[in-house]
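> Generate coordinates for the sequence data below:
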Amino acid sequence: MSLASCAVSHGSRLDLLARPKVNFKKHQDRPSVYWVDKVPSVSTCGMSQRQEELANPKKVIAINEDRPSPIWPVSSSALSAFPSARVQNLAQPKKTSQEWMEDRPAYSIVSEGAKKASASPRTLHLAKPKHKASCSLPGTPNSHQSSGKESSRSIKSAPTARTESLAVHKIEHPEYQHDLPVVRPVPSSALHTQATDRVCQLAKPSPRRIISDVYDPYKISPAAKHAEASPRIQELCTPPARRQRSKKM
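Next up is the predicted model:
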């Protein structure tokens, strides 16, 4: 079905919807930029000779059948061939290292000399465990503590008289008084004591003038009415010249 036949044919809505979709790969569509008067002819493209050649399947190469027998004749050149020195060197198997040792068996055999051997005094001395003192610091040698003789290192590190005096803790002052306990008995002298007249006078609260109900806080006294301001007060009360403005009448 071509585009021209689709445009010319008329039918119902069902016939229009029943038509198959246009294959745009087969029919050339009109360009969207401009309009043409007639539908251009669809050109049929053909395959070139090279494309037809590439489309052909590969030819199967004839494979020779297997040899009829595992024994086949050897050529005279192979029989008279002699390997070179390099080939002979590469053909030799690798040798094991001189330092390689086989694994020891699980049950080793003890020699007679090891059975009859006796340990030297030095070996016995080294075989003894170390006895660490409880007061020694970790990582410090304890050999001088076990022996009765003191080494030169321990003599050099002995504390001096100044170090021992600095190491003594501080003594409390003889007049120092510790904090009193929270719960303590009250002495009898404090129970029967009497306050003096001065203490009683200081214990009284300060007297305050009782304001009567007829007191008027806005009443001006006669002395304030006849008071006159000093020249300094009048100078301070006068505003600066930049703030003085004349009243508009």
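> Could you use CA atoms for every contact and neighbour count after this?
Will do.
> following whatever helix or strand residue 54 lives in, which helix or strand shows up next?
In the assignment (DSSP states H and E), residue 54 maps to helix 49-55. Scanning the chain past helix 49-55 towards its C-terminal end, the next helix or strand to appear is helix 76-79 (assignment: DSSP H and E).
> Mind listing what's buried along that following helix?
Of the residues in helix 76-79, none is buried under the neighbour-count criterion (16 or more other Cα atoms under 10 Å).
> Packing partners of the following helix or strand past it?
Heading C-terminal from helix 76-79, the first helix or strand you meet, by DSSP H and E, is helix 85-91. Here helix 85-91 touches no other helix or strand, going by 3 or more Cα pairs under 8 Å, 6 or more residues apart in numbering; DSSP states H and E.
> And the contacts of helix 85-91?
Defining contact as Cα atoms under 8 Å, 6 or more residues apart in numbering, one finds that nothing outside helix 85-91 touches it.
> what about residue 50, how many neighbours?
The number of residues packed around residue 50, counting by other Cα atoms under 10 Å, is 8.
> how about it, what does it touch?
For residue 50, no contacting residues are found, by Cα under 8 Å, 6+ apart.
> Can you tell me the element residue 114 falls in?
Under the assignment given by DSSP H and E, the secondary-structure element containing residue 114 is helix 112-115.
> in that helix, what counts as buried?
By neighbour count with 16+ other Cα under 10 Å, helix 112-115 contains no buried residues.
> which is the next helix or strand following that helix?
Following helix 112-115 in sequence order, the next helix or strand is helix 121-127 (DSSP H and E).
> immediately after that next one, which helix or strand?
Toward the C-terminus, helix 121-127 is succeeded by helix 143-146 as the next helix or strand (DSSP H and E).
> What helices and strands are in contact with that following helix?
For helix 143-146, the contact count by 3+ Cα pairs under 8 Å, 6+ apart identifies no helix or strand as a packing neighbour.
> circling back to that earlier point, report the buried residues of the helix holding residue 54.
Residues of helix 49-55 classed as buried under the neighbour-count rule (16+ other Cα under 10 Å) do not occur.
> Another sequence for comparison is provided below:
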Amino acid sequence: MPTQMEELAQPKPNLLKFPDRRSVYWLDDLPTRSKNTNTVFDLTPRLEQLAQSKQSNRFLEESRRSPEWMVSTAALKACPSERVCSLALPRVPADGWQPDRPLLATLSVAVKTAKPSPRICQLAQPKRAINLLTQCRVDSSTHAISIPITPSSRILQLASSKQVHAQHTLARPVSWPVPDCVLKAVASERLQKLARPKTRQALFEGYDPYRVSPAARAATASPRLLELSLPLPRKCKGQ
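The predicted structure is shown next:
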């Protein structure tokens, strides 16, 4: 009989070489491999009944053969109940229902001999589109203005064109003469220094974007900056 150390020294069996193993529990002994790899299911009588195809109705097959079929004796002697008789009656129309007017209804003599009034003839005429230009056009020969209309001072003031400002200057032309003083001007050292672009080292050359200059460290904010840095009073919670 092997000892405990010898049993532990043995390698574990490869249980994955049986892919068709259906049990989820490991057994002490490996199951014998069957020839049939598929699982055979045992159907219950109910499942076999449901698996059968649905049979056609016998009366339906007989009705398809001929448009005439035999009526059973029970159907010939059947008596309908009161409920069936009430359902078999046609639906009564609602109160106040009137049948549709026929298309060719006979007209009375009063309708045939009626004469429309001038107002009805006026309303029967189609509307005419009125052109605003022709409506606003005034002909001096047909329309005579008898009463002269004098506009007020406010209307005359609003009707006058807007005056140009006294200090308004016209747009400078594209090409204009340059004075001699500008052509002979010499830039000072300060202007030349300000005209040069600011040199900055790249990141790989040792540039530190988070470095604060000594002037910024010793800077003192003005009262106006301190006032602008404060939050709005409406956003401050009451303490």
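> what's the TM-score here?
Once superposed, the chains reach a TM-score of 0.29 (TM-score structural alignment, normalised by the length of the second structure), with 102 aligned residues with a Cα RMSD of 5.0 Å.
> picking that back up, so which elements touch the helix holding residue 114 of the first structure?
Against helix 112-115 of the first structure (3+ Cα pairs under 8 Å, 6+ apart) you get no helix or strand.
> what sits up against it?
Outside of helix 112-115 of the first structure, not a single residue reaches it under the criterion Cα under 8 Å, 6+ apart.
> And for residue 82 of the second structure, the neighbour number?
Residues within reach of residue 82 of the second structure, counting by other Cα under 10 Å, total 9.
> what helices or strands is the helix or strand residue 64 of the second structure falls within leaning on?
In this structure, residue 64 of the second structure is located in helix 58-65 according to DSSP H and E. Counting by 3+ Cα pairs under 8 Å, 6+ apart, no packing neighbours are recorded for helix 58-65 of the second structure among the helices and strands.
> Beyond that helix, next helix or strand please.
Using DSSP H and E, the helix or strand that follows helix 58-65 of the second structure in sequence is helix 73-76.
> buried sites along that following helix?
Neighbour-count burial for helix 73-76 of the second structure, with 16+ other Cα under 10 Å as criterion, is recorded at no position.
> same for that helix, what does it pack against?
Here helix 73-76 of the second structure is seen to pack against no other helix or strand when contacts are counted using 3+ Cα pairs under 8 Å, 6+ apart.
> can you list the residues that contact that helix?
Residues from elsewhere that reach helix 73-76 of the second structure (Cα under 8 Å, 6+ apart): none.
> need the next SSE after that helix, C-terminal direction.
Scanning forward in sequence from helix 73-76 of the second structure, with DSSP H and E defining helices and strands, the next element found is helix 82-88.
> Can you give me the buried ones in the helix or strand just after that following helix?
Next along the chain after helix 82-88 of the second structure, taking DSSP H and E as the criterion, comes helix 109-112. The neighbour-count criterion (16+ other Cα under 10 Å) identifies no buried residues in helix 109-112 of the second structure.
> number of nearby residues for residue 145 of the first structure?
By the criterion of other Cα under 10 Å, residue 145 of the first structure has 15 neighbours.
> so how far is residue 54 of the first structure from it?
100 Å (Cα to Cα, to the nearest Å).
> Now residue 181 of the second structure: which helix or strand?
helix 180-183.
> That should have said residue 227 of the second structure, apologies.
Using DSSP H and E, the secondary-structure element containing residue 227 of the second structure is helix 223-229.
> Tell me the buried residues in that helix?
By neighbour count on 16+ other Cα under 10 Å, the buried set for helix 223-229 of the second structure is empty.
> what sits against residue 127 of the first structure?
Counting by Cα under 8 Å, 6+ apart, residue 127 of the first structure touches no other residue.
> cool, residue 198 of the first structure as well?
With contact taken as Cα under 8 Å, 6+ apart, residue 198 of the first structure is in contact with no other residue.
> next SSE after the strand or helix carrying residue 201 of the first structure?
Of the helices and strands defined by DSSP H and E, residue 201 of the first structure is found in helix 197-203. From helix 197-203 of the first structure onward toward the C-terminus, using DSSP H and E, the following helix or strand is helix 222-225.
> What residues sit buried inside that next one?
Taking 16+ other Cα under 10 Å as the neighbour-count basis, helix 222-225 of the first structure is seen to contain no buried residue.
> What is the subsequent helix or strand relative to it?
Following helix 222-225 of the first structure in sequence, per DSSP H and E, is helix 231-237.
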